[in-house]
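A.B. asks: Have a look at this fold, sequence not included:
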């Protein structure tokens, strides 16, 4: 028997290849799915089954593509309101055998109505479950979010409590294999470990330690989770499967002339680091460092957008294109690797973004100029913990929608925790002709390090 993890950085998505003998299965494959067939080939196995723990909201499922590559059957959980056209429905108690390994289906609703977990048994090691693939029901350090059914909020939170009890009944020895790790938008408090035992989770996971069902429900009801607009796109795509993804995802390189011809109405994403963007960037470009694409691209982009990338090199452009494809944005037309000095020498337009430090922000707050606003773009949970008096709040993901509430004639200093998210938000403002915008570098971290007061 073997269990292999495939981790997708950025999304913090975990998928799994399992098997024994010559047969294998995949749990929750990502869209760029050739990796699973390659891993199975190295193991001397063929993939015969693909299992989905639920219909994903945060990424495009690779199940239909992987099925086309391997001929494997896809299995999904029951839901009277959903019809996942590329999958067969499995239910509680269904089981599948791969050599000496048996996989048993468990219905574990709560995060979504169709959520499944899969207990695995190895006949060479007794009758107890050796592990369980928990999807988004149970994570290491946290449990699944239950905010996708607001009209049934209390009921689905109760469903999750019951599902967790079912999983725990497998025994403390069973290893938990979740669908996400730390950094995922699917939970708030995940530990920076990708697997654990049920026994250790029972001791350390605050939500598993809650034995009172009503208290558990009340706790879930007051949680806050962001829902980027692209979640709806993922839910739609993952009913019928997205367009076949061609791998590897390498966009064409453009020279300056081809770039200018292609730009038109395209959305320009500058996927270089924050410092590079601040120093010099192309007019109208959105700052979105490649490692931040999974968290924030879905807030700003439309699936029909034509996208051009500004990148340090071809590898970075390919990485950015792959991140975008995993969340359903296939419109990357090409990339440019500009030498800004060379670009300027060819009369190419460029801009820079001014930055300010702690003393300057403190001075402005003290003088309280009538035409200036400190704009805090951190999340609501962060804001509840600590804030700077006098700052206005708009979450970075909502800046495109809510900037209409702002006066473009005012001066804005944008802050977050360190300066990265504030650079993204500032670039969005500049793109919409907010001309007096700068970035508070260091932001809240620098403010506290300098000893200035914060409030909760």
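C.D. replies: Everything's here; your move. Note that the structure is predicted; figures quoted are calculated from it, not measured.
A.B. asks: going forward, measure contacts and count neighbours with C-alpha atoms only.
C.D. replies: Fine.
A.B. asks: Which residue, other than its chain neighbours, is closest to residue 233?
C.D. replies: residue 328 (7.6 Å; Cα to Cα, 6 or more residues apart in numbering).
A.B. asks: I'd guessed residue 244 sits against residue 65; true?
C.D. replies: Yes. With contact defined as Cα atoms under 8 Å, residue 244 reaches residue 65; the gap is 6.4 Å.
A.B. asks: Second structure follows, compare the two:
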């Protein structure tokens, strides 16, 4: 049987893990912490996991590699230069790792995303000997971009960007154009320097499309560093957890909270998170909650916004949705929510006065309101608040808007001018989060639940390149 490489996507974090097998044994690359997905896939394929490999110590999620290796008895390959606090098989540049008669790995040092980053070439045995099928590139060579180089500190970003350039060139020189490229990051992950431009790729395609293989080193470094934006605050805790060796996860149901308990937690200033879609949240929700729907990257934004270790209570329509949220949260090191409640907003309220509505609008409504024709039932916009990231703002924004990136908002609520606030982002998801934070602070708020790309065509006056 030919070697088969299967993708295990974690779209909420913009990452991929991989299961490569020859029909009998398999290799797992960069597994997420909820390893049951990988084990179920291996079981369905009828293959035994013999090797688990890490391309690098991850900054955007807690790894499941150590626990997967423990449960399966697989060899656990981690860079020899990473000073981890657990036993592993140290991997170094130039190593060849036999897996089976038809499959092997070659270890290639590709520093840049981290100092000790490794890539793994997957070779398959054929009539002419070993042939490279592809390369697991982690946070090195991605689809149309590379992994960002500032996660270990701004002071290292320039040096690592130069190393990233050299590493990508090394892979391109080492491998044939037809070799597949299998990155871990690049599908919405904040670990990338820019977003991926394709769902799959080869070395040949990257030679044509990827700036790292088209630009000279100095030009690539300048362009890469200039394009970097903020990354989630919880990243500071991921590397520490991965160095120490993550504990097994506990995805069993958490304690249920009744209406009185929810009121107590909200009164104490705790994070009570409503996981329903933003339209359901807007129609009716418990005052004092934050709307972070499961339809978006909930764990990324929640992990970025909270004070690390703060108790979190989850609200959802069903127990299955709470379970989905727990799974997403353990991936970023938020292991056990404090409590949960399911049902609808009316069941969560101890009294009717606790329920609140979030008013919604779109960009045509904003254009009309700015022209003096505010739609009925909405307050005139005294402030237009843009909560997108800095690079998005620089690319174009609503003229006269106030810019406070969503991650900064909890500590900058006082920076939002007085009056009724109309808040927008790129699609409505982040704007709903921001609107709930503003409403909890006593502000009159309208969420613009619309795509930012429609603003100009709707008649909203724009600044910049929008």
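C.D. replies: Perfect, thanks for sending it. In this text, all values refer to a predicted model and were calculated from it rather than measured experimentally.
A.B. asks: Need the TM-score between these chains.
C.D. replies: The TM-score (TM-score structural alignment, normalised by the length of structure 1) is 0.91; 450 aligned residues with a Cα RMSD of 2.6 Å.
A.B. asks: Neighbour count: residue 244 and residue 65 of structure 1, which is higher?
C.D. replies: residue 65 (22 against 13; other Cα atoms under 10 Å).
A.B. asks: hang on, residue 49 of structure 2 in a strand?
C.D. replies: Yes. When DSSP: H, G, I helix; E, B strand; the rest coil is applied, residue 49 of structure 2 is found to be in a strand.
A.B. asks: Please pull up the equivalent of it in structure 1.
C.D. replies: Residue pairing (TM-score structural alignment): residue 49 of structure 2 is matched to residue 47 of structure 1.
A.B. asks: And for residue 426 of structure 2?
C.D. replies: Residue 426 of structure 2 maps onto residue 417 in structure 1, by TM-score structural alignment.
A.B. asks: try residue 249 of structure 2
C.D. replies: By TM-score structural alignment, residue 249 of structure 2 lines up with residue 245.
A.B. asks: measure the nearest residue to that match once chain neighbours are set aside to residue 321 of structure 1 for me?
C.D. replies: Residue nearest to residue 245 of structure 1 in three dimensions, not counting chain neighbours: residue 32, with 6.8 Å by Cα to Cα, 6+ apart. According to Cα to Cα, to the nearest Å, residue 32 of structure 1 and residue 321 of structure 1 sit 11 Å apart.
A.B. asks: Looking at those two, which is more packed in?
C.D. replies: Using other Cα under 10 Å, the more surrounded residue of residue 32 of structure 1 and residue 321 is residue 321, with 27 against 23.
A.B. asks: helix, strand or coil for that one?
C.D. replies: Per three-state DSSP, residue 321 of structure 1 ends up helix.
A.B. asks: Please report the distance of the corresponding residue of structure 2 for it from residue 27 of structure 2.
C.D. replies: Aligned counterpart of residue 321 of structure 1 in structure 2: residue 326 (TM-score structural alignment). Applying Cα to Cα, the value for residue 326 of structure 2 to residue 27 of structure 2 is 27 Å.
A.B. asks: Residue 210 of structure 2 now?
C.D. replies: 28 Å.
A.B. asks: And those two? Which one has more around it.
C.D. replies: A count of neighbours by other Cα under 10 Å puts residue 27 above the other of residue 210 of structure 2 and residue 27, at 25 against 20.
A.B. asks: Please pull up the equivalent of the more buried one in structure 1.
C.D. replies: Using TM-score structural alignment, residue 27 of structure 2 pairs with residue 25 in structure 1.
A.B. asks: what does residue 96 of structure 2 give?
C.D. replies: Using TM-score structural alignment, residue 96 of structure 2 pairs with residue 95 in structure 1.
A.B. asks: ok, that match - how many residues close by?
C.D. replies: 15.
A.B. asks: Not including adjacent chain positions, what is the nearest residue to it?
C.D. replies: Residue 95 of structure 1 sits nearest to residue 104 (Cα to Cα, 6+ apart), 4.3 Å away.
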